[in-house]
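**Student:** give the three-dimensional model of this entry:
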Amino acid sequence: MSSTPATMSEPRRAREGMAAAMRAVFEKSGFAYVEPPLLQPAEVFLDRSGEDIRRRLYVFSDPGGRELCLRPDLTIPTCRLYLEGGSAGEARLCYSGPVFRFEPSASSKSAEFVQTGAEFFGGADAEAADAEMLALTADAVRAGGLGDFDIEMGDLALFDALVDALDIPAGWRSRLKRHFWRPAYFKELVTRLTTNGATVGGDAQAGLLAALGALDEASAKRVIADVLDLAGIAPVGGRSIAEIAERFLERAADANTAPLSRETADLIGAFLSLSLAPKDAAKAIRDLTEAAGISIGRELAALERRFELIEKKGVDLSRARFQTGFGRTLEYYTGFVFELRAAGKGPEGAVAGGGRYDGLLQSLGASARIPAVGCAITLERLAGATGEVR
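**Tutor:** Model prediction:
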């Protein structure tokens, strides 16, 4: 009986050793260790993270009525610590600790995970900072015990550049960018813009959309709020009434605008379907866009330079893939994104990920845009990939 506690604690000790080894990689590279609070304002995640996290937050109100949540990741809490320090300069911070996300298909124990990671704020050379972060993540994963992994990469800035170059209404550019991170809705949006909404909603909503289109924005939002209230319909999925109203207004505007051309829709689809070896990525994208009369040379040059710097950091890209549509899960990503996966396991084998989020800090209160890139490693996934028992 006396040996049971020691036997049961062995996996935990192993995982703690993995976390310490990964943290040491970051600290050796000049990242200062921080411990963000477990409790966070719920709104900072509801407003800036993807719908996947919205549905999985542990949200509650404190005695004073403030809506709080257990932190679902450590990137935003670390950003808040950085801003609370009052500096807008360059900083490297790392962390390791529990995060909490509801898993409807798993046991209650799996709602708590350990996340180890790092954030690099204020780096003036974006491609160099991206390369440094990917290389550090690879080093940390190896230190945690996984030496054989695949790398998946993407760059959301390429899609933004493509959309900016398209001959379409400015409002459509904004919406395509804004909803890029939501693949299912994005596909529906492109279909609607191509058909003026004829295939989405049909005649059932035509009268409502026509009526809304005749109103100014404030009046239309009041009408939608009243209709929802009279019907007893509550917002779902973390969406507010204002956001629902905005969707209706967008659809009303679509009905009165010339449709997106089939050629443009096909170009967007072809662009997002590219999956290539890094060495082939820039040429394939350049060939596709230039054939459509579009140039995104600056972004492609940055892509090529980033790959060169990553390889100079010692990262083997021979088993890496670059996908133009990869990274559409968190709303705050703005550029380079990556994921490390146990070899041959595909998306289910993901143990670490990260990317660039240059707009997040300003949305959290910074007076100006601050470049930032980070990574996070999920300890339980890494332990599973290395054969450790959870």
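
**Student:** use CA for all of it now, contacts and neighbours both
**Tutor:** Noted.

**Student:** list the buried residues in the helix or strand encompassing Gly207.
**Tutor:** For Gly207, the host element (DSSP states H and E) is helix 206-213. Residues of helix 206-213 classed as buried: 206, 209-210, 212-213 (neighbour count, 16 or more other CA atoms under 10 Å).

**Student:** here is the second sequence; please produce its structure so I can put it next to the first one:
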Amino acid sequence: MVQRPRGTRDFPPAAMNRRLALERLLEDAAQRHGFSRVQTPVFESLELFTAKSGPGVVNQLYAFQDKGERDLTLRPELTAPVMRMVAEEMRMDTKPLRLSYYGQCYRYEEFKTGRYREFFQYGVELIGASGPLAEAEVLALAVNMLHATGLEGWELRIGHVGVLKDALTGLGLSGEVDASTGEPPIASAMRLLDKGDDAGLSGLFSAHGLDPANTEPLRALASLEGGLETLEPARKLLSSMDGVSLEALDELEMTLTALAALAPAPPALAVDLTVARGLDYYTGMVFEVKVAELGGEGQVLGGGSYKLLHLFGLPDLDPSCGFGLGFDRVLLALEAQAESTGRQEVVPGEVDARPHIAIAPNKADHMPLLPLVASLREKGARVELLLTKKNYGRIIKWTEGIGASHLLVVKPEDLENGTGRLINFKTGDRTDIELNAASVLDAL
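**Tutor:** Below is the predicted model of the structure:
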């Protein structure tokens, strides 16, 4: 028997209903914040991702040549394709652009809990505006989305790449690419700080002729953690370092102040000035959201301000700001929290909040009921017509099996009288009603 490929999943109706509900919930939040949905191809030119992440990324991709020997790949993420689309299709559109997107991505790597070779990402990009207010708008959307999902106890961690870069430059590290590592020493240091690798950080300083003791202010910076109150000791620490600007820290404070006005407070907020997101194209505010129940795979969302559009000839639109939300991770976190608390897990905004009506002829002819089915559907109801002949007991079992909230049973004599019996499967109430859409909907 042919099985699905390793690292992929199937989604039967019950699972798909949850996924559609979450997708619509996220999209509703995005639209309320002024974001519009876009879509890009599932496969793109390989160069799009090597230009962004370097040639080493190819080992993680589903890269291939098509019949015209063009180098292509299944997309591993959605930010770069959206940037490509903006450069190709939306150069002249009114800025700033507020774009949302959702779709499948592919990475060839060993999968584990919450990570698959085929996975789903929801994300947004705010393009053509930068600075604290733009960052706060993106953060506010992320916070509102997560509140809407019903997730509890999640932590929002916020930093600013500019603070780290200024500190590292002041301590003597270069921003030029090191031929031996293929990345700037500053980028290497940021990655080590993000991982909390103190030994690696000291070794990096030594390798560049700097006193490892110079890492002490960075360790002190990393030890600062809390909310807005963290900013003042950070300001004092940075002020004590030669040549370090406080501009980035001031911007971060403005972002946090604006966020507090735009969105409800997250369950936990931590200002972490060593959150670097591990990617060197981030330039300003960076953030991530973690859920404790997922353990080491606890991150469900991450993003920040970055520069990418200069790669497409649009440097005037850099930096942009956005985030990616791990769709599968959010659903896993909801399941984990429901299991740990014993409460029933419900994704708000269920996809079929509309009435779900089963219509079953009981020995009656189907044809006279078809106009009623069409009329109910036209008015927004979800209607399933029993297409085969069953006895009454099997009609009840069929209705339960499809999850309908109401059953309309019509016998031959009912057709003559223009009536039927409506059964409410939640309350058990039975009502005789006329066979027209208005009567059926009024009786629900």
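
**Student:** that older thread, residues contacting the helix holding Gly207 of the first structure, please?
**Tutor:** 220, 248-249, 251-253, 255 (CA atoms under 8 Å, 6 or more residues apart in numbering).

**Student:** going by distance to Gly359 of the first structure, which of these wins?
**Tutor:** Among these, Leu249 lies closest to Gly359 of the first structure (CA to CA), at 25.8 Å.

**Student:** so that closest one, which of the three states?
**Tutor:** Of the three states, Leu249 of the first structure takes helix under DSSP: H, G, I helix; E, B strand; the rest coil.

**Student:** got a list of what it touches?
**Tutor:** Per CA under 8 Å, 6+ apart, neighbours of Leu249 of the first structure: 209, 212-213, 217, 220.

**Student:** any chance of a markdown table for those residues, columns distance to Tyr95 of the first structure?
**Tutor:** Conversion of these to a markdown table gives the following (distance: CA to CA, whole Å):
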| residue | distance to Tyr95 of the first structure |
| --- | --- |
| Leu209 | 49 |
| Leu212 | 49 |
| Gly213 | 49 |
| Glu217 | 44 |
| Ala220 | 46 |
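
**Student:** with adjacent residues omitted, what lies nearest to the most centrally placed residue in the second structure?
**Tutor:** In the second structure, the residue lying closest to the centroid (CA atoms, centre = their mean) is Leu325, at 2.1 Å. Distances taken as CA to CA, 6 or more residues apart in numbering place Leu301 nearest to Leu325 of the second structure, at 4.4 Å, with adjacent residues excluded.

**Student:** distance of the equivalent of the one you found over in the first structure relative to Ala14 of the first structure?
**Tutor:** Taking TM-score structural alignment, the alignment pairs Leu301 of the second structure with Ala352 from the first structure. The gap separating Ala352 of the first structure from Ala14 of the first structure is 18 Å, by CA to CA, to the nearest Å.

**Student:** show me what Thr103 of the second structure aligns to in the first structure.
**Tutor:** Just to correct that, residue 103 of the second structure is Gly rather than Thr. In the first structure, Gly103 of the second structure lands on Gly97 (TM-score structural alignment).

**Student:** so who does the residue nearest to Leu325 of the second structure touch?
**Tutor:** Contacts of Leu301 of the second structure by CA under 8 Å, 6+ apart are 288-290, 323-326.

**Student:** let's go with 7 Å and repeat that
**Tutor:** 288-289, 323-326 (CA atoms under 7 Å, 6 or more residues apart in numbering).

**Student:** and those residues, which of them are in strands?
**Tutor:** Counting by DSSP state E, the contacts of Leu301 of the second structure place 288-289, 323-326 in strands.

**Student:** which stretches of the stretch 151-300 of the first structure form strands?
**Tutor:** When secondary structure is read from DSSP state E, counting those that start in this stretch, the stretch 151-300 of the first structure shows strands at 275-276.

**Student:** surely Gly159 of the second structure meets Leu273?
**Tutor:** Yes. Using CA atoms under 7 Å, Gly159 of the second structure is in contact with Leu273, at 4.5 Å.

**Student:** map the residue nearest to the centre of the second structure across to the first structure for me.
**Tutor:** That one, Leu325 of the second structure, aligns with Ile377 by TM-score structural alignment.

**Student:** from Ala24 of the first structure, how far off is Arg71 of the first structure?
**Tutor:** 23 Å.

**Student:** with Ile224 of the first structure instead?
**Tutor:** Ile224 of the first structure is 54 Å from Ala24 of the first structure, by CA to CA.

**Student:** now Ala383 of the first structure
**Tutor:** 17 Å.

**Student:** which of the two has more neighbours?
**Tutor:** Ala383 (20 against 17; other CA atoms under 10 Å).
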